[in-house]
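Undergrad: for reference, the sequence and a predicted model appear below.
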Amino acid sequence: MNSSPAVRMERHGDNGDSGEIALIVLQDSARMNPLGRPLQLRLRELLAEVREDTSLRALVLTAEGRGFCVGADLSSMGGAQGGAQADGRTLGAQTADNMHQLSNRLILDLQQLPVPVVCAINGAAAGAGVGLALAGDVALAARSAYFYLPFLPRLGIVPDLGTTWFIERRLGRARALGLSLLGDRLGAQQAADWGLVWACVDDEALREQALATAARLARLPAGAVLEARRALDHAAASTLEQQLHYEAERQRDLVGAPAFMEGVQAFMQKREPVFAPRQPG
């Protein structure tokens, strides 16, 4: 595996380095982990490794230092005045193209990963870092962490990397608009109380709690996280009648499958089910 000063990956589990949980850590801590191009490229490479390695059954994404991720690397745009760039594109066109080609794909990589994703938010999640923090399946926030959307009040641009999609669905329109327009920091405990994240935990316990949560998720049937995501996405755009039909049709395929049969046998035998790992392809 190629090394990178900005991102590293470890394996955790009962068997040490041969465990079933991938831990990906952003470690540009001196700069609070901005989303520079090298970091994003390396992160996508590691997510591809997780996707292809069927022995991995869960992922924890976290960071080192005081910040989880402070969003775009504005230092790389510091000399820009909004005019044409060296290649003839405006700064806005260059930014949008980079988002289409890299940053947006990073968020989709996380959302489409065939294993559950736990985001352990160790510190500030600001700007596009909010979208990254919310792109997993279960978000745990350290007590000192906070969420900050400076896009509109400070920069006159819209929240991006899926931030508007995530916060509107989790918080509702009123709170999503308030956070977007006022730019107030949302502390971890309030974020948990509002339902933006799964839980707020003490700083020193964050990584241990995240790995323990990932260990629980790793025991799920292969494909369970994909089914859950798809079912909830379908529900968000469906009537009750349409969703009832969707659920019945999914059961047509899933009831009687190996995972269901193992679950029934485990219930009858009063034991925990043991589900088969992911299969290639």
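TA: Structure received. Numbers count the residues shown, from 1 in each chain.

Undergrad: switch to C-alpha atoms for all contacts and neighbour counts from now on
TA: OK.

Undergrad: quick one: terminal-to-terminal distance for stretch 113-128?
TA: Using CA to CA, to the nearest Å, the end-to-end distance of stretch 113-128 comes out at 20 Å.

Undergrad: name the residues of that stretch that are buried.
TA: Burial within stretch 113-128, assessed by neighbour count using 16 or more other CA atoms under 10 Å, is assigned to 113-128.

Undergrad: helix/strand/coil for V118?
TA: Each residue gets one of three states, and V118 gets strand by DSSP: H, G, I helix; E, B strand; the rest coil.

Undergrad: so who does T163 touch?
TA: 128, 130-131, 134 (CA atoms under 8 Å, 6 or more residues apart in numbering).

Undergrad: make JSON lines out of these and add distance to G256 and secondary structure.
TA: Conversion of the contacts of T163 to JSON lines gives the following (distance: CA to CA, whole Å; DSSP: H, G, I helix; E, B strand; the rest coil):
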{"residue": "A128", "distance to G256": "42", "secondary structure": "helix"}
{"residue": "V130", "distance to G256": "40", "secondary structure": "helix"}
{"residue": "G131", "distance to G256": "37", "secondary structure": "helix"}
{"residue": "L134", "distance to G256": "34", "secondary structure": "coil"}
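
Undergrad: packing partners for the helix or strand harbouring E45?
TA: Secondary structure here is read from DSSP states H and E; on that basis E45 sits in helix 37-52. On a contact count with 3 or more CA pairs under 8 Å, 6 or more residues apart in numbering; DSSP states H and E, helix 37-52 meets strand 7-12, helix 104-112.

Undergrad: dump those to TSV, plus distance to D233 and mean neighbour count.
TA: Shown next, in TSV, are these (distance: least, CA to CA, whole Å; neighbours: other CA atoms under 10 Å):
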stretch	distance to D233	mean neighbour count
strand 7-12	29	19
helix 104-112	11	18
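
Undergrad: take those and lay them out in CSV including distance to G71.
TA: Shown next, in CSV, are the helices and strands packed on helix 37-52 (distance: least, CA to CA, whole Å):
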stretch, distance to G71
strand 7-12, 15
helix 104-112, 13
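
Undergrad: A231 is nearest to which of those?
TA: helix 104-112 (13.5 Å; CA to CA).

Undergrad: want to compare, so here's the second one:
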Amino acid sequence: MDYETITLEERDGVATLTLNRPDKMNAMNAQMRAEVQHALKDAGTRARVIVLTGAGRAFCTGQDLGGASASDLDLERILRDEYEPMLEALAHCPVPTIAAVNGPAAGAGANLALAADVVIAAENAYFLQAFSRIGLIPDAGGTYVMPRAMGMAKAMGAALFADKISARQADQWGLIWEAVPDDGFAEHVAGRAKHLAEGPTAAYNTIKRVIRASWDNTEEEQLAMEAREQGACGKTRDFQEGVMAFIEKRPAKFEGR
């Protein structure tokens, strides 16, 4: 499929989905949301890891408000019909997803990044829950992810004050996986993606589902889920290969099955 607001490149098991409206700092419109959703579902059937990033100097600055009056925006409909399907496609993607935050991630753009499995940010990047600046509340999953990732106190402050959270702060607070120097950022992300692309994809899929389920399960339910899913992982070819590689003291060559 030919996309107009994003690009999708696939190589060696890595699919790179780039938000491609650099003149708008990759602000999202309806077409971009639809294209991101489609690309995630499409690439998830072939790739072994998906990297989500932005073209130009920004990752994504959220909703494109250009050319629209406040009274014309049906925010409830937009969130329900456009944002939610896109975020669900990212959260439920069958392969690991990495948000490579190369620059500012603001509003729904910040929460799009935080919906990925792993967030790696360049040191020049920042996260901004800008909503209260225009009389809104954090959306696109922000009120769900932030308290769970960095605690109630930090989440509340981020929402009320709408201060910039630097990549280093986000790393220290547990909001993201890591912040890395700008120099070598692309190479670092590529290395992380390569590691996942060569890993046990079926186990990664299970890790994603089991960890996300832990937010809603009791301890007993989570233990039962672990046992059930571990039993399934133990029947995969990758488990057999992993054990043989360990015994033979060599790197494992996972097939992703």
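TA: Arrived safely, thanks for sending. All figures in this text were calculated on a predicted structure; none of them were measured in a lab.

Undergrad: hmm, back to that, kindly indicate which of the buried residues of stretch 113-128 of structure 1 lies nearest A63 of structure 1.
TA: Using CA to CA, the shortest approach to A63 of structure 1 within these belongs to N122, at 6.5 Å.

Undergrad: measure the residue mapped onto the closest one from structure 2 to F59 of structure 2 for me?
TA: In structure 2, the residue paired with N122 of structure 1 according to TM-score structural alignment is N102. If you measure N102 of structure 2 against F59 of structure 2 using CA to CA, the figure is 6 Å.

Undergrad: residues that sit against both of these two, list them.
TA: Counting by CA under 8 Å, 6+ apart, the shared contacts of N102 of structure 2 and F59 are T53.

Undergrad: returning to what we had before: would you mind getting the average deviation of the helix holding E45 of structure 1 from structure 2?
TA: After superposition onto structure 2, helix 37-52 of structure 1 sits on average 1.7 Å from its aligned residues (mean CA distance after the TM-score superposition for structure 1).

Undergrad: ok, which stretches of structure 2 are strands?
TA: Ranges of strands within structure 2 are 6-11, 14-19, 49-54, 97-101, 105-106, 118-122, 126-128, 164-166, 178-180, based on DSSP state E.

Undergrad: run the angle between the third one and helix 84-91 for me.
TA: What it means is strand 49-54 of structure 2. Inter-element angle recorded for strand 49-54 of structure 2 and helix 84-91: 130 degrees (by axes from the mean of the first three to the mean of the last three CA atoms, to 10 degrees).

Undergrad: which residue numbers in structure 1 go with strand 49-54 of structure 2?
TA: The alignment of strand 49-54 of structure 2 onto structure 1 (TM-score structural alignment) spans residues 58-63.

Undergrad: can you list contacts of that stretch?
TA: Applying CA under 8 Å, 6+ apart, the contact partners of stretch 58-63 of structure 1 are 20-27, 29, 33, 50, 68-69, 115-122, 210-211, 214-215, 217-218.

Undergrad: what's the local residue count around whatever residue of structure 2 lines up with D160 of structure 1?
TA: Residue correspondence to structure 2 (TM-score structural alignment): D160 of structure 1 is matched to D139. Using other CA atoms under 10 Å, D139 of structure 2 has 17 neighbouring residues.

Undergrad: what segments of structure 1 are helices?
TA: Counting by DSSP state H, structure 1 forms helices over residues 37-52, 91-98, 104-112, 128-133, 163-171, 173-182, 188-194, 206-218, 224-236, 240-254, 258-268, given from the N-terminal end onward.

Undergrad: what sits against the closest residue to L161 of structure 1 other than its chain neighbours?
TA: Of all residues beyond its chain neighbours, the one nearest L161 of structure 1 is G131 (5.1 Å), with distances taken as CA to CA, 6 or more residues apart in numbering. G131 of structure 1 makes contact with 107, 160-163, 166 under the criterion CA under 8 Å, 6+ apart.

Undergrad: if we go to 6 Å?
TA: 161-163 (CA atoms under 6 Å, 6 or more residues apart in numbering).

Undergrad: please say which position in structure 2 it maps to.
TA: Residue pairing (TM-score structural alignment): G131 of structure 1 is matched to N111 of structure 2.

Undergrad: next one: that match from Q222 of structure 2, what distance?
TA: In this view, N111 of structure 2 and Q222 of structure 2 are 26 Å apart by CA to CA.

Undergrad: S29 of structure 1: how many residues sit nearby?
TA: The number of residues packed near S29 of structure 1 is 16, by other CA under 10 Å.

Undergrad: for Q242 of structure 1, same thing?
TA: Burial measure for Q242 of structure 1: 12 neighbouring residues, criterion other CA under 10 Å.

Undergrad: ok, now A224 of structure 2?
TA: With neighbours defined by other CA under 10 Å, the count for A224 of structure 2 comes to 12.

Undergrad: which residue in structure 1 aligns with it?
TA: Going residue by residue (TM-score structural alignment), A224 of structure 2 aligns to H245.

Undergrad: kindly report the same for I165 of structure 2.
TA: Aligned partner of I165 of structure 2 by TM-score structural alignment: L186.

Undergrad: and its match, how far from L179 of structure 1?
TA: 8 Å.

Undergrad: overlap of the contact sets of these two?
TA: The contact lists of L186 of structure 1 and L179 share no entry, where a contact means CA under 6 Å, 6+ apart.

Undergrad: with adjacent residues omitted, what lies nearest to A203 of structure 2?
TA: In space, not counting the residues next to it along the chain, A203 of structure 2 is nearest to C233; the distance is 6.3 Å by CA to CA, 6+ apart.

Undergrad: show me which residues of stretch 200-207 of structure 1 are buried.
TA: 200-201, 206-207.

Undergrad: what residues does that stretch touch?
TA: With contacts defined as CA under 6 Å, 6+ apart, stretch 200-207 of structure 1 is touched by 140-143, 188-189, 192.

Undergrad: please apply the same query to stretch 168-176 of structure 1.
TA: Against stretch 168-176 of structure 1 from outside (CA under 6 Å, 6+ apart): 167, 196.

Undergrad: ok so, going back, can you tell me which of the contacts of stretch 200-207 of structure 1 has the most neighbours?
TA: The member of the contacts of stretch 200-207 of structure 1 surrounded by the most neighbours (other CA under 10 Å) is A141, with 32 neighbours in all.
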